[in-house]
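*Asks:* Need the 3D shape of this:
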Amino acid sequence: MTSRVMLISAAMSAAIREARFDDGCPVDASGLRLARAAAGAVPVADRPVVSPTVRCRETARALGLGTAVDAPELSGLDVGRWRGATLEEVSAKEPEAVARWLSDPGSAPHGGESVEAYCARVAGWLDATAQVTGRTVAVVEPEVVRALVVRVLGAPESAFWRIDVPPLTATEFSGRSGRWNVRAGRPLGASD
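*Replies:* Purely as a prediction, here's the structure:
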């Protein structure tokens, strides 16, 4: 049995533009326009899924996945007390904590979730999704893509921060029997 999973990173929002930890802000006007323009490039999904954030839900609707089901296990990385702040602000107030967080995947100085725990959480979703045939299309936060690429490639969690995930790009996983292939970073609408 072959499973196919397409992850689509959410459209641009003020939080992404400002390098701010998600605070529930919506997609911005340009992101919404680009998502609507890319709607025809999204394949038909047997299972449309969405990360339960405002920007992911709005992106899914703009892409024509209005019936997408929320997947709580695909929610963004819980950054605890840093939520809503910019990386620059947090770095100015807690430079040692930020340095530790970026270098040690097991740390969670913000009181939220470690990168290590996060990678395990989203990998559990992929493992469950692998048990069904057909195509799953999920609109997700960029960190979901990072976590799954790390896990599928068997890379250390320290590689999490080395993966760039631009808005409205598709990362595809296909595989069976626990072995996945990855096709990463294709802009929606780009030819195959």
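
*Asks:* From now on I want contacts and neighbour counts done on CA atoms only, so please keep to that.
*Replies:* OK.

*Asks:* Please report the distance of Thr136 from Glu58.
*Replies:* In this view, Thr136 and Glu58 are 18 Å apart by C-alpha to C-alpha, to the nearest Å.

*Asks:* Quick one: list the elements packing against the helix or strand hosting Arg151.
*Replies:* Arg151 belongs to helix 142-153 when elements are defined using DSSP states H and E. The contact analysis (3 or more C-alpha pairs under 8 Å, 6 or more residues apart in numbering; DSSP states H and E) places helix 142-153 against strand 3-9, helix 115-129, strand 179-187.

*Asks:* Any figure for the gap between Ala138 and Ala60?
*Replies:* 8 Å.

*Asks:* Tell me how far Arg36 lies from Ala123.
*Replies:* 29 Å.

*Asks:* no, scratch that, I was asking about Ala138
*Replies:* Counting by C-alpha to C-alpha, the gap from Ala138 to Ala123 is 14 Å.

*Asks:* hey, what's in contact with both of these two?
*Replies:* Counting by C-alpha atoms under 8 Å, 6 or more residues apart in numbering, Ala138 and Ala123 have no shared contacts at all.

*Asks:* Name the residue in the two with the higher neighbour count.
*Replies:* Ala138 (27 against 21; other C-alpha atoms under 10 Å).

*Asks:* For the comparison step, fold the sequence that follows:
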Amino acid sequence: LGVDGLSLPMLLLTNLIGFASIYASWNIDKRVKEFFILLLILIAGVMGTFIARDLFIFFLFYEIVVIPIYIMVIIWGSTKRVTKEYAAMKLTIYLLIGSAFLLVGMVALYLAAGANGNPTFMFDQLSARQELYSPAFQKVAFALMIVGFGSLISMFPFHSWSPDGYAGAPTAVSMIHA
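*Replies:* The predicted structure is shown next:
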């Protein structure tokens, strides 16, 4: 774990949005303690993605976020546009499918980085071993990771879950996840 020039502003922004999401959640009146515990786990997961210096730890923090999001949408979600169960399930399935693509790309990078006998997930060591990655491998790994990240961050054309997911989620969840 560590903080660099890019992660510091993202951490500050996450803290600012975290405080705003807590302020926006004062009207929660059922199962308040559980809501705020899950909200803090969600905020911690997002912050963890910004301080990870290891690809596996980054992935772990990103996946930690999926669990509280699902629970929060099911319990405290809105039913104005879609049912909250539908929104939670659609959001979770799309996030997990994106995570599967990302995991395959990460494992491929790990195995390719270990071609000289020293596999690693560390960002700095992976980038220092660029000569181990053939252009064909780079294209395949990039395609896997762009589909994975594209689905996770709701990038076009992998964003079909986001309107239902954000509409069904509580305001605080939408703020933090976006």
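
*Asks:* Now the TM-score, please.
*Replies:* In this superposition the chains share a TM-score of 0.34, using TM-score structural alignment, normalised by the length of structure 2; 100 aligned residues with a C-alpha RMSD of 4.9 Å.

*Asks:* which one of the helices and strands packed on helix 142-153 of structure 1 is the most hemmed in?
*Replies:* Of all these, strand 3-9 has the most neighbours on average by mean count of other C-alpha atoms under 10 Å, namely a mean of 25.

*Asks:* what comes up buried for the longest helix belonging to structure 2?
*Replies:* The single longest helix within structure 2, with elements called by DSSP state H, is helix 84-113. Of the residues in helix 84-113 of structure 2, 84-92, 94-96, 98-103, 105-113 count as buried by neighbour count, 16 or more other C-alpha atoms under 10 Å.

*Asks:* chain center to whichever helix or strand comes after it, what's the gap?
*Replies:* As assigned by DSSP H and E, the chain's next helix or strand after helix 84-113 of structure 2 is helix 123-128. Relative to the chain's own centre, helix 123-128 of structure 2 is displaced by 21 Å; criterion: C-alpha atoms, centre = their mean, to the nearest Å.

*Asks:* and helix 123-128 of structure 2, which residues are buried?
*Replies:* Residues of helix 123-128 of structure 2 classed as buried by neighbour count (16+ other C-alpha under 10 Å): Leu126.

*Asks:* ok, now stretch 50-65 of structure 2?
*Replies:* Buried, per 16+ other C-alpha under 10 Å, within stretch 50-65 of structure 2: 50-59, 61-65.

*Asks:* Among the residues you listed, name the ones in strands.
*Replies:* Cross-referencing the buried residues of stretch 50-65 of structure 2 against strands under DSSP state E gives no overlap.

*Asks:* Out of those residues, which is nearest to Asn15 of structure 2?
*Replies:* For the buried residues of stretch 50-65 of structure 2, the minimum distance to Asn15 of structure 2 (C-alpha to C-alpha) is 11.7 Å, reached by Phe50.

*Asks:* Could you measure from the closest residue to the closest one other than its chain neighbours over to Leu109 of structure 2?
*Replies:* Excluding the flanking residues, the one nearest Phe50 of structure 2 by C-alpha to C-alpha, 6 or more residues apart in numbering is Ser7, at 5.3 Å. Going from Ser7 of structure 2 to Leu109 of structure 2 by C-alpha to C-alpha gives 22 Å.

*Asks:* Give me the secondary structure label for Arg55 of structure 1.
*Replies:* helix (DSSP: H, G, I helix; E, B strand; the rest coil).

*Asks:* For the residue lying closest to Ser99 of structure 2 once chain neighbours are set aside, which residues are in contact?
*Replies:* Distances taken as C-alpha to C-alpha, 6+ apart put Gly148 closest to Ser99 of structure 2, at 5.6 Å, once the chain neighbours are dropped. Listed by C-alpha under 8 Å, 6+ apart, the contact set of Gly148 of structure 2 reads 97-102.

*Asks:* the strands in structure 1, which residues?
*Replies:* 3-9, 47-50, 69-70, 134-140, 169-176, 179-187.

*Asks:* Quick check: which helices or strands does the fourth one pack against?
*Replies:* Contacts of strand 134-140 of structure 1 with other secondary structure elements, assessed using 3+ C-alpha pairs under 8 Å, 6+ apart, are made with strand 3-9, strand 47-50, helix 54-62.

*Asks:* Identify whichever of those lies nearest to Ala128 of structure 1.
*Replies:* Of those, nearest to Ala128 of structure 1 by C-alpha to C-alpha is strand 3-9, at 10.6 Å.
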